[in-house]
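# Okay, structure incoming, though there's no sequence with it:
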């Protein structure tokens, strides 16, 4: 029994370390984005893309997983799907960078809090998945929180909603790519690299680029966009393969919680009573959703235990 469970325990421990590192790095990302706040979001995103390519490519070569990528490059359908997922993640990155720069980090944290609930709703609408009672309650509470923020602001909390829906759509479509997470990420940034390079070249020729020798601080920050983008995504991909879905479901709240704390206590963004009430509804929804995940995982484990076994 010990020899059978030891490899599984080691895999779970490695998976936890990978996933935790990814979410922790995502949680710290607002600090880098805030430091880049004086640079237009489109330029920052272009650098995120360009400097992610060599990192993701080096990881693929080191792991010896280039064969799947070569097959994907020969498949028009795979390339089209990768272009679509790349489009969604670009929208997500661009809005996130802009929101941090203009002092709306609290709204970004809300977007990533409600993302799993949006994914549940999308599964019900697009795939006909049946929601449990707990999931229905969780989605309803999230909708109530959005309604509360809408009334308070006089309009929809569009930053939070676009971030949540763009990432949910990315995750939904990403599952259709017939390649692994590291190969898929490299394919996405490879597709985006050409327009990003053209844009950066245009900035350079017009004198509008912030990537200049006269500004070494900007160069260092923009170069850091590569590892800050690629490393967490790659770590997450490795961790997700080794962990149960329920564990990943619990860990996904690490990043938005860190973003929320940084927004309120480091960036000093306003957080009044209405926002507190809305976040309380979201946190209650996530607690119910988490409970449903754990209960479902427990039932699945019990179902796998045959009568008479120990």
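Alright, I've got the coordinates. This structure is a prediction, so every number in the text was calculated from the model and none was measured. Numbering: from 1, shown residues only.
# From here on, just use CA atoms for contacts and neighbour counts.
Noted.
# host element of the residue most central in space within the chain?
With distances taken as CA atoms, centre = their mean, residue 167 lies nearest the centre of the chain, 6.5 Å away. If you go by DSSP states H and E, residue 167 is part of helix 158-174.
# And that helix, what's buried?
If you call a residue buried by 16 or more other CA atoms under 10 Å, then helix 158-174 has these buried ones: 159-170, 174.
# List just the nearest of the residues you listed to residue 111.
residue 160 (3.8 Å; CA to CA).
# show me the contacts for that closest one.
107-112 (CA atoms under 8 Å, 6 or more residues apart in numbering).
# For the residue lying closest to it once chain neighbours are set aside, give its distance to residue 289.
Using CA to CA, 6 or more residues apart in numbering and skipping residues adjacent in sequence, the residue nearest residue 160 is residue 111, 3.8 Å away. Residue 111 is 16 Å from residue 289, where distance means CA to CA, to the nearest Å.
# try this one next to it:
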């Protein structure tokens, strides 16, 4: 019972931190999205290396070198997660928090589709209903706005494909993330040194209090991930799946109530279709779990 309680607290901490990200990125409004992502890669690589000194994963490096294909997959997954970060930060700082939250609501339903198309998994009837409802929500936005909700779709697709690639490269979460940031580090350094023009490219900037906000990108990235990994040891993965909706729900609430983004009726209707799909998906998952538990 104590482990279960610990798991719930760790999972709650994870998703609340992710849900509070808009406040952090709004505090970095003076920096461009590219500058934030470059610094995030640099400081995540540094703090990730330090984290590996405390959370040891014996033999992970030798195992990675013994399977070079995994290194190639981690390179691709690193580029994908960097693109996901870039779109997310740009969306937050340009008044598109609602659409960002929509992306993370769609994400589990995109996972279902990728499982069918790539892993040849068969969809259960209620999963088809969930996917079609989500598609209806996206289609509704296309009709009412005259354009695809590209931010939501890009966030959902990039994160779903990222998860699929990480499944293909079975490396523990922390070492995998650290390797991804190490592989991104040369790109980030080249951008900062040769193409960067923001405040962080000036040596004098690193003597100011504002520099601490960029340095914090390292722990801000790693702490919720470590909480998530710990929670996964104590909770069923399906429980984590249900709790993941805390983060996009907080994004939506903050977007409307704190940052004053418009949430007109047509967007509400699109969200209604997405939420209906998630409700069907959640019910189907709960029913399957209950059926499996009842088996002798």
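Received the coordinates, thanks. Predicted model, so just to flag it, every value in this text is computed and none were measured.
# still on that earlier bit, please compute how far the helix holding residue 167 of the first structure lies from its chain's middle.
Remark: helix 158-174 of the first structure is offset 9 Å from the chain centroid, using CA atoms, centre = their mean, to the nearest Å.
# counterpart of that helix in the second structure, which residues?
Aligned by TM-score structural alignment, helix 158-174 of the first structure falls on residues 150-166 of the second structure.
# what's the answer for stretch 79-99 of the first structure, then?
Under the alignment (TM-score structural alignment), stretch 79-99 of the first structure falls on residues 71-91 in the second structure.
# Can you tell me what sits against that stretch?
Contacts for stretch 71-91 of the second structure (CA under 8 Å, 6+ apart): 25, 32-34, 36-37, 64-65, 97, 99-100, 151, 154-155, 158-159, 161-162, 165-166, 168-169, 176-177, 179-181, 183-184.
# what do you get for stretch 206-223 of the second structure?
Contacts of stretch 206-223 of the second structure (CA under 8 Å, 6+ apart): 27-28, 36, 39-48, 200, 205.
# now, which of the residues you listed lie within helices?
Mapping these onto helices (DSSP state H) picks out 27, 36, 39-48.
# Going through the residues you listed, which ones are buried?
Using 16+ other CA under 10 Å, the buried ones in these are 36, 39-48.
# Sticking with the residue nearest to residue 156 of the first structure when sequence neighbours are not counted, tell me its helix or strand.
Of all residues not flanking residue 156 of the first structure in the chain, residue 150 sits nearest, at 4.6 Å (CA to CA, 6+ apart). Residue 150 of the first structure belongs to helix 133-153 when assigned by DSSP H and E.
# Average separation of that helix from the aligned part of the second structure, please.
When the second structure is superposed, helix 133-153 of the first structure averages 0.9 Å from its matched positions, counting by mean CA distance after the TM-score superposition for the first structure.
# Now do that helix against helix 158-174, angle only.
Helix 133-153 of the first structure and helix 158-174 are oriented at 150 degrees to each other (axes from the mean of the first three to the mean of the last three CA atoms, to 10 degrees).
# Show me which positions of helix 133-153 of the first structure end up buried.
In helix 133-153 of the first structure, counting by 16+ other CA under 10 Å, buried: 134-143, 145-149.
# And those residues, which two are furthest apart?
The most distant members of these, if one measures by CA to CA, are 134 and 149, lying 22.9 Å apart.
# The helix or strand hosting residue 115 of the second structure vs the first structure, mean deviation?
Here residue 115 of the second structure sits within helix 97-117, counting by DSSP H and E. On superposition with the first structure, the mean distance recorded for helix 97-117 of the second structure (mean CA distance after the TM-score superposition for the first structure) is 0.5 Å.
# How far away from the center of its chain is that helix?
Distance, stretch centre to chain centre, for helix 97-117 of the second structure: 11 Å (CA atoms, centre = their mean).
# Same check on stretch 137-145 of the second structure?
How far stretch 137-145 of the second structure lies from its chain's middle: 24 Å, per CA atoms, centre = their mean.
# residues contacting the counterpart of residue 178 of the second structure in the first structure?
Matched by TM-score structural alignment, residue 178 of the second structure corresponds to residue 186 in the first structure. Contact analysis of residue 186 of the first structure by CA under 8 Å, 6+ apart lists 53, 56-57.
# before we move on, what SS does residue 285 of the second structure have?
Look at residue 285 of the second structure: counting by DSSP: H, G, I helix; E, B strand; the rest coil, its state is helix.
# what does it align to in the first structure?
Match for residue 285 of the second structure (TM-score structural alignment): residue 293.
# Relative to residue 221 of the first structure, how far out is its match?
39 Å.
# I'd guessed residue 140 of the second structure sits against residue 268; true?
No - the pair residue 140 of the second structure / residue 268 is not scored as a contact, 10.4 Å apart, by CA atoms under 8 Å.
# quick one, what contacts the aligned residue in the second structure for residue 120 of the first structure?
Using TM-score structural alignment, the partner of residue 120 of the first structure in the second structure is residue 112. The contact partners of residue 112 of the second structure, taken as CA under 8 Å, 6+ apart, are 123, 127, 131.
# In TSV: those residues, plus distance to residue 191 of the second structure.
Listed next are the contacts of residue 112 of the second structure as TSV, based on distance: CA to CA, whole Å:
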residue	distance to residue 191 of the second structure
123	43
127	43
131	39
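# which one of these is nearest residue 240 of the second structure?
Closest to residue 240 of the second structure, out of all of those and judged by CA to CA, is residue 127, at 18.6 Å.
# Alignment lookup: the closest one to the first structure.
Per TM-score structural alignment, residue 127 of the second structure is aligned with residue 135.
# Look up how far residue 124 of the first structure lies from that match.
10 Å.
# What of residue 158 of the first structure?
Taking CA to CA, one finds residue 158 of the first structure at 22 Å from residue 124 of the first structure.
# Report the contact partners of the nearest residue in space to residue 144 of the second structure that is not next to it in sequence.
Distance criterion CA to CA, 6+ apart; nearest residue to residue 144 of the second structure, sequence neighbours excluded, is residue 266 at 6.7 Å. By CA under 8 Å, 6+ apart, the contact set of residue 266 of the second structure is 140-141, 144.
# ok so, going back, give me the next element, helix or strand, following the helix holding residue 167 of the first structure.
Downstream of helix 158-174 of the first structure, the first helix or strand assigned by DSSP H and E is helix 181-206.
# which parts of that following helix are buried?
For helix 181-206 of the first structure, burial by neighbour count (16+ other CA under 10 Å) applies to 181-193, 196, 199-200.
# try stretch 11-23 of the first structure
Neighbour-count burial for stretch 11-23 of the first structure, counted by 16+ other CA under 10 Å, picks out 11-12, 14-16, 18-23.
# Throw those residues into TSV and include distance to residue 65 of the first structure, thanks.
Formatted as TSV, these follow (distance: CA to CA, whole Å):
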residue	distance to residue 65 of the first structure
11	20
12	22
14	20
15	19
16	23
18	19
19	21
20	24
21	23
22	21
23	24
